[in-house]
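Undergrad: model this:
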Amino acid sequence: MSPKHRSTVSDCQSETETTKASTTAARRPGRPAFPRELVLEAAAALFADTDAPRSVSMDDIAAAAGVGKGTLFRAFGSRDGLLDALFAAHAAPLRAALEQPDPPLGSAAPPLTRVLALFDELVTFKLTHRHLTAARELSGAGLLRAPHYVWTHDVLRALIARTDSPAAASPAYTAHVLLGAVRADLVDELLASGRTPDDIRHDVAALVRTVLAAPPH
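TA: Now for the predicted structure:
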């Protein structure tokens, strides 16, 4: 995602409430509050510095953050839960941009313009956070039910349903198909084949325009 959307902030309200509950559960009398932001920063650094993101374990993250592994599991539930929390933190500025009126992401823009802007942000996010994205998407543990995927799919489905495209008749399926075009493993394969980041952005935009082409009048 673009630089103005990369700052780390809290996730949406429902996930924040879950986070607070997990954080509270991780506290014990006589112990300091769980250093959530420190843990997320340590995990992000580990994933950014490795060429084998799936090899980064909870032990590695606990050691880097200076906390116990048991504390991590109490706070996040699992490695995928921790990765989902990282996604939520990085993606929160994008969520905020979609909820305000300013184009091209905001509500004042036409639905197709918003879809194109959303995919440009998603591609940029995947390129900027390649190892983090690969670690979560290739874990094989319920990606389609992961909070960040569910949120992105819901937003995309709603926008597609408001277009003049024939695909508006099946927006949920179309949203899944388009999101498959920006999977981390596919982005990596395209980069390895010689496609540049700009090439990939152009290709994805062309695909979205083709799939959501309005019928002739």
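Undergrad: make it CA atoms for all contacts and neighbour counts henceforth
TA: Fine.
Undergrad: and for the host helix or strand of R157, what's in contact with it?
TA: For R157, the host element (DSSP states H and E) is helix 147-161. If you take Cα atoms under 8 Å, 6 or more residues apart in numbering as the criterion, helix 147-161 is touched by 84, 87-88, 111-112, 114-115, 143-144, 167-172, 174-176, 179, 212.
Undergrad: could you flag which of the residues you listed are buried?
TA: 84, 87-88, 111-112, 114-115, 143, 167-168, 171-172, 174-176, 212 (16 or more other Cα atoms under 10 Å).
Undergrad: mind listing what's buried along stretch 179-199?
TA: Here stretch 179-199 shows A181, V182, R183, A184, D185, V187, D188 as buried, counting by 16+ other Cα under 10 Å.
Undergrad: second input sequence below; structure requested for side-by-side comparison:
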Amino acid sequence: MQPLPMAGQPPAERADAARNRQRLIDAAHRIVAAKGAAGLALDEVAREAGVGVGTAYRRFGDLSGLAYTLMEGHEIRFQEAFLAGPPPLGPGAPPDARIRAFLHALLDLQRDQWELRLLATTTTAQGFGSGPYKTYHLHLVNLIGELGGSRDAAYTASVLLALLQPAVLDHQQRALGLDPDRVRIGLDVVLGALVLNR
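TA: From the prediction side, this is the model:
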């Protein structure tokens, strides 16, 4: 006997749909390993997985949806860390320390999944405002609000997140030749001036 779904949960996925989803994800991982994220195309992923192209489009919508799916595990661990993990990234540290830890951790996450995050944010109509952006923004708004003062927390959070967008980081690295340490130092300088009044 199958258990009934709990209230508020999405309906259970059919077994064949779950198998197809996993085949598509496995195929996408193989393509990324062989060609990099720039080599991803939903048609090719479907062929590699042995499923219909329509199935791939229904499952992910577009390349952005596929890229976010491939990043899901990293993203879940990151959100668990800043929402409930140990300080300074998680609760228990002063807000200024948590803001800095969050920005540094997000910078590391962007670098760890560089090509996928660039693909995810440049192939969707919503741009960098898609995916987990709203969660990041709300988290920073709350921390900036805890600092007090008259700054506009929503605007300030959006400015800080703009500095960490994959396209910006990609431009800094490829076009400007800025190494990761220089970007991190620059981020701290902006954070100090904009938020921490240093």
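Undergrad: tell me the one of the buried ones among the contacts of helix 147-161 of the first structure nearest S55 of the first structure?
TA: Taking Cα to Cα as the measure, S55 of the first structure lies nearest D84 of these, at 16.8 Å.
Undergrad: in the first structure, what residue corresponds to P91 of the second structure?
TA: Using TM-score structural alignment, the partner of P91 of the second structure in the first structure is S107.
Undergrad: grab the longest helix from the first structure for me.
TA: With secondary structure taken from DSSP state H, the first structure has its longest helix at helix 79-98.
Undergrad: quick check: buried residues in it?
TA: Of all the residues in helix 79-98 of the first structure, those buried under the rule 16+ other Cα under 10 Å are 79-95, 97-98.
Undergrad: once you drop chain neighbours, what's closest to P103 of the first structure?
TA: Of all residues not flanking P103 of the first structure in the chain, A109 sits nearest, at 5.0 Å (Cα to Cα, 6 or more residues apart in numbering).
Undergrad: to clarify, my last question referred to R198 of the second structure.
TA: G192 (4.8 Å).
Undergrad: can you count the residues close to the one you found?
TA: 14 (other Cα atoms under 10 Å).
Undergrad: could you find the counterpart of it in the first structure?
TA: Per TM-score structural alignment, G192 of the second structure is aligned with R209.
Undergrad: how much space between the spatially most central residue of the second structure and P91 of the second structure?
TA: With distances taken as Cα atoms, centre = their mean, P132 lies nearest the centre of the second structure, 5.4 Å away. To P91 of the second structure, P132 of the second structure is 19 Å away according to Cα to Cα, to the nearest Å.
Undergrad: counterpart of T122 of the second structure over in the first structure?
TA: So T122 of the second structure corresponds to L138, using TM-score structural alignment.
Undergrad: cool, G52 of the second structure as well?
TA: Match for G52 of the second structure (TM-score structural alignment): G68.
Undergrad: cool, and T135 of the second structure?
TA: Using TM-score structural alignment, T135 of the second structure pairs with W151 in the first structure.
Undergrad: give the contact list for the residue nearest to G129 of the second structure when sequence neighbours are not counted.
TA: Distances taken as Cα to Cα, 6+ apart place T121 nearest to G129 of the second structure, at 7.8 Å, with adjacent residues excluded. Residues in contact with T121 of the second structure (Cα under 8 Å, 6+ apart) are S64, G127, F128, G129, S130, P166, A167.
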